[in-house]
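1. have a look at this fold, sequence not included:
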């Protein structure tokens, strides 16, 4: 429901007290050069925290009268919310966590536009320049902590999952929390929420006070998938590639749960990095896990990886099923290996500088009909480069499923087309068909129409 015919003014508590009038004007600017449309979409998603939609367009349809304005007054910044969702308020007061998230959105949109993209200080056409930009965005958001030993686990997985899978991810979170490990996810619903919710309980059991539930998102994703209610540190990166790089440089290990095309995009991204010979000696713990009912899912994933990237890549998949304790124990033990490596190489605990990431994993991939058809899905290239190309294919499928620009492109021109070696295309088609059967593509999977065509 919407609080109709009203304007509500909120101010930050603590950080981001001040914006210049120029910055406030940027956030109110409705033109292509302004930030208001982006702010409106992200703010509406934040105010709907906890909902189970995965479509930003549907969210806008549900709240067509919502708007947001920004003012810079003598005493600091004000956000004026016009017709906001009623669920964002308790007894007329905005929920404090949502207030924090709103100002995190403002902070990141302004910083990325003015200090990264338009400043001329970052060469975003080079690998070093992009990594430097990711570092500065995370530092500006104050998520880089210098005096903490490795303890951050990134948890990836689907938003459209069964209750059984969600509960298992929560149990993994409990085991991680009881070992004083913190959690970083894509901050949405499903198994992006489960590990955080579980870690809350595990941290409480251990009376662990340094509780971190970091959510990393980007405008196209957050507008479609609202943050969950557990996130206490939210960062909005400018695109999916910088978001993925932030994950692997910030976190000290990764746990991957069952999911849809977005989860395969993430898996292929980290596999491309791990298969790169330049990273051969770097410890980076990776576990794929699910409850005992996930055997079929991981069998299909392993078959796909073996058929496309080879048996060596499939052997890198450390799969643990139905044993949350073993997953957490493996991660806890691996933190010591990461710590020793960082000490020997004099690398920071809080940001993995030594990890090599190829430029094709860093440059933003814009899924269009032309760019999807142009992907090199053949075996006449090293496995880590093929993994990067397959990552782009799944990124396009995600865009066609939930992102506004992808949905518009498909509505206008039909499904994206993917072509390549017959063996690769057969394996890709088999995996995608399996995901459709398991209803992993979208939350409203009963009505799913593929956003792609395999040639």
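-> That came through fine. Since the model is a prediction, treat every value here as computed from it, not as a measurement.
2. going forward, measure contacts and count neighbours with C-alpha atoms only.
-> Fine.
3. just give me how far the helix or strand where residue 333 lies sits from the chain centre.
-> Using DSSP states H and E, residue 333 falls within helix 324-345. How far helix 324-345 lies from its chain's middle: 23 Å, per Cα atoms, centre = their mean, to the nearest Å.
4. please identify the buried residues of it?
-> Under the neighbour-count criterion of 16 or more other Cα atoms under 10 Å, helix 324-345 has 324-325, 327-328, 331-332, 334-335, 337-339, 341-342 buried.
5. give me the number of residues near residue 142?
-> Close neighbours of residue 142, defined as other Cα atoms under 10 Å, add up to 11.
6. for it, give its distance to residue 296.
-> Distance, residue 142 to residue 296, using Cα to Cα, to the nearest Å: 41 Å.
7. try residue 195
-> 22 Å.
8. show me which of those two is the more surrounded one.
-> Neighbour totals were compared for residue 195 and residue 296, and residue 195 leads with 33 against 11 (other Cα under 10 Å).
9. ok, second structure coming up, stack it against the first:
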């Protein structure tokens, strides 16, 4: 049985302690299409920080008695928790960082709802505006900030050597006054932030920014780690990925599983579009010496599926954290100069062209997964978009509540396509399973997919 705190009442932080009656009603609306389920599940994921649960369905079942209510008072509101995970408390008091993250849940769910009514989500330009408004509302976009934000991607299930290496890279970034943005979870998302705090402390340059960008479907598998001091919850995975690359000045990719490959393919697919050929975004794939084979497999898969042009967009650096940090600082300067020359914002890459295939949400149903065009007779950026959807579906089947239930009801996702792509894809996925990159160590993994001959 889960260890829980029976009852706790506290005020959310900042402006979120003041809500209108209609906002309270929306958050507590349990009807079809209401916000309560989304609100409750995201709050539970935040409270579950540090847990070894990495799928939403299991989390919801373990804490099925958890509840959160809003108590209206003369001087603002209070949040009332029932049967909340005990890990979120110290001596009966909720941890301050988790309290901040709960206020973020309130903020982003309510503001996201407002944006849905303000913008046409079938219009591509409006989709980018939604991403911009959510980031600005969260305080991520600062007009006077020099380009220094490095996005770090990588798996939540990694080895200790890989985690320590990601921490060392973060340390080198912190020494160079770089800020860090990750998917906000554990593993390769926590390591760079933890290392950067030490590097910045040595330089006496303040705490730095540790930005975590997530979305409701993945937050349970990757609960925000306690170092995140700016959390943003985007409505879906596509807007989350767009947020990463619109606000970044360089990207570091550590070893990971299906989610990391989804991120890599999303990034490469956008950069392979002819309109983005001149975009100077430094990209480094890196890990300790033990990860050399992993990156050789990833690089080989990209070669077989997307070709040499895609490979030319990144560097692979093995076992050299200082070199990675130097590439990022030099690359950020190139980004600054390019955007200044073209009159673009330092904090949000408006010039980056993103096709509808990368912005419209993909629903990984069995029919949609089986119907993906995974053949080479199409523009390479479109192939990258469809390959990204393959990994998005696998992530859903691995850790997201709806995906897990769909597999239980209808069987495995079936994937088919060009043999020259399917064979290296199959080998890559088998390697992820063998090295425990699909689930946290100790958890049995049952594949949610089948690759057809």
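-> Looks like it came in fine. All of these numbers come straight from a predicted model, not from anything done at the bench.
10. what's the TM-score for these two chains?
-> TM-score of the superposed chains, computed with TM-score structural alignment, normalised by the length of structure 2, equals 0.97; 451 aligned residues with a Cα RMSD of 1.2 Å.
11. what's near enough to touch residue 37 of structure 1?
-> Going by Cα atoms under 8 Å, 6 or more residues apart in numbering, residue 37 of structure 1 touches residue 30.
12. one more pass at 10 Å, please.
-> Taking Cα atoms under 10 Å, 6 or more residues apart in numbering as the criterion, residue 37 of structure 1 is in contact with 27, 28, 29, 30, 31, 43, 67, 68.
13. what residue is smack in the middle of structure 2?
-> residue 183 (3.5 Å; Cα atoms, centre = their mean).
14. does that residue touch residue 213 like I think?
-> Yes. With contact defined as Cα atoms under 10 Å, residue 183 of structure 2 reaches residue 213; the gap is 5.1 Å.
15. now for these two: what residues contact both?
-> Joint contacts of residue 183 of structure 2 and residue 213 (Cα under 10 Å, 6+ apart) are 219, 224, 228, 231, 232, 240, 241, 244.
16. for the fourth one, which non-adjacent residue is closest in space?
-> In this structure, residue 231 of structure 2 finds its nearest non-sequential neighbour in residue 212, 4.8 Å apart by Cα to Cα, 6 or more residues apart in numbering.
17. any idea how far the residue sitting furthest away from the middle of structure 2 is from residue 19 of structure 2?
-> Here structure 2 reaches farthest from its C-alpha mean at residue 74, the gap being 37.7 Å by Cα atoms, centre = their mean. Distance check for residue 74 of structure 2 against residue 19 of structure 2: by Cα to Cα, it reads 11 Å.
18. kindly report the same for residue 435 of structure 2.
-> Applying Cα to Cα to residue 435 of structure 2 and residue 19 of structure 2 gives a distance of 47 Å.
19. also residue 219 of structure 2?
-> 24 Å.
20. these two: which is more packed in?
-> Per other Cα under 10 Å, whichever of residue 219 of structure 2 and residue 19 has more neighbours is residue 219, with 27 against 16.
21. the more buried one: what's it in contact with?
-> Counting by Cα under 10 Å, 6+ apart, the residues that residue 219 of structure 2 touches are 41-46, 48, 54-56, 183-185, 213, 233, 399-400.
22. which position in structure 1 aligns with it?
-> The equivalent of residue 219 of structure 2 in structure 1 is residue 222 (alignment by TM-score structural alignment).
23. repeat for residue 294 of structure 2
-> Residue pairing (TM-score structural alignment): residue 294 of structure 2 is matched to residue 297 of structure 1.
24. doesn't residue 258 make contact with that match?
-> Yes. Using Cα under 10 Å, residue 297 of structure 1 is in contact with residue 258, at 7.0 Å.
25. could you check which of these two has the larger neighbour count?
-> Remark: of residue 297 of structure 1 and residue 258, residue 258 carries more neighbours, 26 against 17, as counted by other Cα under 10 Å.
26. from residue 175 of structure 1, how far off is the corresponding residue of structure 1 for residue 159 of structure 2?
-> Using TM-score structural alignment, the partner of residue 159 of structure 2 in structure 1 is residue 162. In this view, residue 162 of structure 1 and residue 175 of structure 1 are 20 Å apart by Cα to Cα.
27. neighbour count winner among those two?
-> The neighbour count for residue 162 of structure 1 versus residue 175, taken as other Cα under 10 Å, is higher for residue 175 (25 against 15).
28. quick check: that one touching residue 196?
-> No. Applying Cα under 10 Å, one finds residue 175 of structure 1 not in contact with residue 196, separated by 11.1 Å.
29. hey, where'd the helices end up in the stretch 351-453 of structure 2?
-> Secondary structure of the stretch 351-453 of structure 2 by DSSP state H, counting those that start in this stretch: the helices cover 356-359, 366-370, 380-399, 401-410, 419-434.
30. most tightly surrounded among these?
-> Mean neighbour count, computed with mean count of other Cα atoms under 10 Å, is highest for helix 380-399 among those, reaching a mean of 24.
31. all strands for the stretch 51-200 of structure 2, in order.
-> For the stretch 51-200 of structure 2, the strands defined by DSSP state E, counting those that start in this stretch cover 67-73, 76-85, 89-90, 93-94, 149-153, 179-182.
32. tell me who's in contact with the alignment partner in structure 1 of residue 406 of structure 2.
-> Residue pairing (TM-score structural alignment): residue 406 of structure 2 is matched to residue 409 of structure 1. With contact set as Cα under 10 Å, 6+ apart, residue 409 of structure 1 has these partners: 367, 368, 369, 399, 400, 415, 416, 451.
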